[in-house]
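**Student:** quick one, fold the following:
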Amino acid sequence: MTRSIRTRRIVLATGACTAVAALLGTAAAAQATSSRPLAAPDIPVAAVKAHLDQLQSIADANGGNRAHGQPGYKASVDYIKGKLDAAGFTTKLQEFDHNGAKGYNIIADWPGGAEDKTVMAGSHLDSVDAGPGINDDGSGSAGILEVALAVSREHLKPAKHLRFAWWGDEEDGMIGSQHYVDSLGADKAKLDSYLNFDMIGSPNPGYFVYEYDTRLTKVFKDWFATKKIPTERETEGDGRSDHAPFKNAGVPVGGLFSGADYIKTDAQAKEWGGTAGKAFDACYHQSCDTSKNIDDTALHNHSNAIANALWQLSS
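**Tutor:** All right, here's what the predicted structure looks like:
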């Protein structure tokens, strides 16, 4: 009798294991065939601000700025590159010369993904000579750095290749990003998209979405809509930030921007979606563009929107 019960238990257990295995196999197959991308993690704003504090300290120790050709810029490069190297990215410094000084772009590739469909995110790392440039554009640089570190923490395995870039000498006219695009040659056809983030923590912020490419615009606008955050058409124009060289080369571009300078006229107010006399960032290109010149909510929302876009577009 004992022997019979034991045999029956073994048969039942084997059947149960087979059923569980079948269910797990079905679930795995469903996940593999699902077109729904994994959700991006929350990007901790405290971590983004910690990077901004480091960039502020670098400026404080190097004459008050992080401008092209100045020691504060190279120290900023070393800080960003060190974080990426430790997180498992393949990084390289692309050198160029402008106005008698050496400049650097940081290019960081996350292993894996189809390189003929590369999704790229970038921000300029340099400041103007007048100040530390913490909103312009330490905010974009810190935001995409923390998103890149989240890619590493999450062990993301994107279908498309992911690349991040920090541009040198944007303030003299997109010198670093233009140098990179010029160096691509035929490889520019491998870029699925380029996303630009220039000033994402402006005080009194707007939520401006680049509207050059319908697919990329939709990714950002849909995310903001789920958060019930109204958006506006971007205001930077083709010649004011690092998306311009990519757009001119035929690469689909998108991006975010939280506003710069003052709204001086009614015409600007109509175009920018604000009120004349209202300041988006009164410290734009000034010495007061410090780590205190940041809106935490805007910085957090924009960083999460960046993460969502990269998770979506690279899946």
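**Student:** please make it C-alpha for all contacts and neighbour counts, starting now.
**Tutor:** Fine.
**Student:** next SSE after the longest helix seen in the chain?
**Tutor:** Of all the segments assigned as helix in the chain under DSSP state H, the longest by residue count is helix 2-33. Later in the chain than helix 2-33, the nearest helix or strand by DSSP states H and E is helix 45-60.
**Student:** another sequence for comparison is provided below:
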Amino acid sequence: MPNRPTLATAAALAAATALVLPTAAVAESSTGTEGLRAGTLAVQDHLQELQNIAESHGGNRASGTPGYQASLDYIKGQLDQAGFTTTVQEFPSLGGTGKNLVAETPGGDANQVVMFGAHLDSVGDGPGINDNGTGSAAILQAALDYAAGGETPTNKVRFAFWGAEEEGLVGSTHYVESLTEAERGKIAAYLNFDMVGSPNAGYFTYDGDDSDGVGAGPGPEGSAQIEQLLNDSLSAAGAPAEGTDFDGRSDYGPFIEVGIPAGGTFTGAEQSKTPEQAEKWGGQAGEAFDPCYHQSCDTLDNVDTQALERNFAAITNAVKAYAAQFPQP
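**Tutor:** As a prediction, this is how the structure comes out:
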């Protein structure tokens, strides 16, 4: 997650339709305890692999480096083996070539696409295991688990692993700008997961309905339903969420700029946890949610496994729900 000025969100609310889901079904859509634990352990295995890659490539996985390429190759291999249709999209980045990896289900209505995204690159100063190995590994395993279930989705589900986020959302911006207006209109929702295992974790969902009344205002129509679905999942896991503003600091930014409904979860970066948050969620008040943010100590030891499991459950729930449910206008 880069330090980035707020993006304007006043673009026209385009042709994307809202997803209206029955939130009462959230608990039933989750995996069982055994399956959730197995999935979380698999996420940790992916994180170990990303750390091994960084250690073998100069200590980082920054966009345009061999460490990034090895990370992309690893994730692409997993998705190819599971039967996803994968595409590597190249784009110019700081005088070099950046890469996005996009994977989608073979089945599902191509006119109703639900996207899940996370940036794959680290900063140059560290391996980026919480930021953002956690988001990448979690949506990867959610995709693999969904494929293993053998269901044919109603809607096409697309997973994106963005390059050059740390350089200013370059990969996701290129992706959205490369779409035609008709292609953008087929994306019914975009869910973003950037840092979902912070060691002094908070539990935040993007404030789609602007109920907090802070900052940039509500997301495009349909964002409130995404927020509610994720809030219900986290509450069911024992972690009632707070809202966080659409401040443009992650890869949802280019999507909401063109009117695509968006949401996601976040466990906090360099900001300090308040006493009220520590009372609600545990952890240390007055300390950063992630004291290793953008540093070399952002390793596997910097990940809170309970926060990772709770967020993975929310992601898994959302993949199952949005794959099955037709968007409603």
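**Student:** for the two chains, what TM-score is obtained?
**Tutor:** Laid over one another, the chains give 0.83 as their TM-score (TM-score structural alignment, normalised by the length of structure 1), with 277 aligned residues with a Cα RMSD of 2.3 Å.
**Student:** follow-up on the earlier one: now the longest helix of structure 1, how far from the centre of its chain.
**Tutor:** How far helix 2-33 of structure 1 lies from its chain's middle: 45 Å, per Cα atoms, centre = their mean, to the nearest Å.
**Student:** do the same with stretch 230-245 of structure 2
**Tutor:** Relative to its chain's centre, stretch 230-245 of structure 2 lies at 15 Å (Cα atoms, centre = their mean).
**Student:** so which bits of that stretch are buried?
**Tutor:** Buried residues in stretch 230-245 of structure 2, counted by 16 or more other Cα atoms under 10 Å: 230-234, 236-237, 239-241, 243-245.
**Student:** and if you look at stretch 181-200 of structure 1?
**Tutor:** Across stretch 181-200 of structure 1, burial judged by 16+ other Cα under 10 Å covers 181, 188, 190-200.
**Student:** cool, stretch 99-118 of structure 2 as well?
**Tutor:** Those would be 99-106, 108-110, 112-118, for stretch 99-118 of structure 2 by 16+ other Cα under 10 Å.
**Student:** equivalent analysis for stretch 300-320 of structure 2, please.
**Tutor:** Across stretch 300-320 of structure 2, burial judged by 16+ other Cα under 10 Å covers 300, 302-305, 307-320.
**Student:** the stretch 101-250 of structure 2: strands as residue ranges?
**Tutor:** 109-119, 155-162, 187-193, 204-206, 242-244 (DSSP state E, counting those that start in this stretch).
**Student:** tell me which residues are up against the fourth one.
**Tutor:** It stands for strand 204-206 of structure 2. For strand 204-206 of structure 2, contacts defined as Cα atoms under 8 Å, 6 or more residues apart in numbering pick out 227, 230-231, 241-246, 263-268.
**Student:** hmm, 10 Å instead?
**Tutor:** Strand 204-206 of structure 2 has contacts (Cα atoms under 10 Å, 6 or more residues apart in numbering) with 191-193, 196, 218-219, 223-224, 226-231, 234, 239-247, 252, 262-268.
**Student:** okay, and which of those residues map to helices?
**Tutor:** Those of the contacts of strand 204-206 of structure 2 lying in helices (DSSP H): Ser223, Ala224, Ile226, Glu227, Gln228, Leu229, Leu230, Asn231, Leu234.
**Student:** tell me the one of these nearest Gln81 of structure 2?
**Tutor:** Closest approach between these and Gln81 of structure 2, by Cα to Cα: Leu230, at 28.9 Å.
**Student:** list the residues that contact the alignment partner in structure 1 of the closest one.
**Tutor:** Correspondence of Leu230 of structure 2 to structure 1, assessed by TM-score structural alignment: Phe220. Residues in contact with Phe220 of structure 1, defined by Cα under 10 Å, 6+ apart, are 208-211, 231, 254-256, 302, 305-306, 308-309.
**Student:** what's the answer for His124 of structure 1, then?
**Tutor:** Applying Cα under 10 Å, 6+ apart, we find His124 of structure 1 in contact with 105-106, 136-141, 165-171, 174, 176-177, 196-199, 241-242.
**Student:** got it, and Glu115 of structure 1?
**Tutor:** Ala159, Lys160, His161, Leu162, Arg163, Asp187, Lys190, Leu191, Asp192.
**Student:** would you map the helices across the stretch 51-200 of structure 1?
**Tutor:** 71-86, 140-153, 175-184 (DSSP state H, counting those that start in this stretch).
**Student:** make TSV out of these and add distance to Ala276 of structure 1.
**Tutor:** Formatted as TSV, the helices of the stretch 51-200 of structure 1 follow (distance: least, Cα to Cα, whole Å):
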stretch	distance to Ala276 of structure 1
helix 71-86	35
helix 140-153	26
helix 175-184	32
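**Student:** tell me which of these sits nearest to Val20 of structure 1.
**Tutor:** Of all these, helix 140-153 comes closest under Cα to Cα, at 30.3 Å.
**Student:** and that closest one against structure 2, how far off on average?
**Tutor:** Superposed on structure 2, helix 140-153 of structure 1 shows a mean distance of 0.5 Å to its aligned residues (mean Cα distance after the TM-score superposition for structure 1).
**Student:** against which helices or strands is that helix packed?
**Tutor:** helix 45-60, helix 71-86, strand 101-110, strand 114-124, strand 160-167, strand 191-197, helix 296-313 (3 or more Cα pairs under 10 Å, 6 or more residues apart in numbering; DSSP states H and E).
**Student:** make it 6 Å
**Tutor:** When contacts are defined as 3 or more Cα pairs under 6 Å, 6 or more residues apart in numbering; DSSP states H and E, helix 140-153 of structure 1 packs onto helix 45-60.
**Student:** state the distance from the most centrally placed residue in structure 2 to Ala148 of structure 2.
**Tutor:** With distances taken as Cα atoms, centre = their mean, Phe193 lies nearest the centre of structure 2, 1.9 Å away. Distance, Phe193 of structure 2 to Ala148 of structure 2, using Cα to Cα, to the nearest Å: 22 Å.
**Student:** please apply the same query to Val170 of structure 2.
**Tutor:** From Val170 of structure 2 to Ala148 of structure 2 the distance is 32 Å (Cα to Cα).
**Student:** compare those two (neighbour count), which wins?
**Tutor:** Val170 (22 against 11; other Cα atoms under 10 Å).
**Student:** so who does that one touch?
**Tutor:** Ala164 (Cα atoms under 6 Å, 6 or more residues apart in numbering).
**Student:** what's the counterpart of it in structure 1?
**Tutor:** With TM-score structural alignment as the criterion, the equivalent of Val170 of structure 2 in structure 1 is Ile175.
**Student:** now distance to Ala50 of structure 1 too, for the contacts of Glu115 of structure 1, in CSV please.
**Tutor:** Below are these laid out as CSV (distance: Cα to Cα, whole Å):
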residue, distance to Ala50 of structure 1
Ala159, 31
Lys160, 29
His161, 28
Leu162, 24
Arg163, 23
Asp187, 35
Lys190, 34
Leu191, 31
Asp192, 31
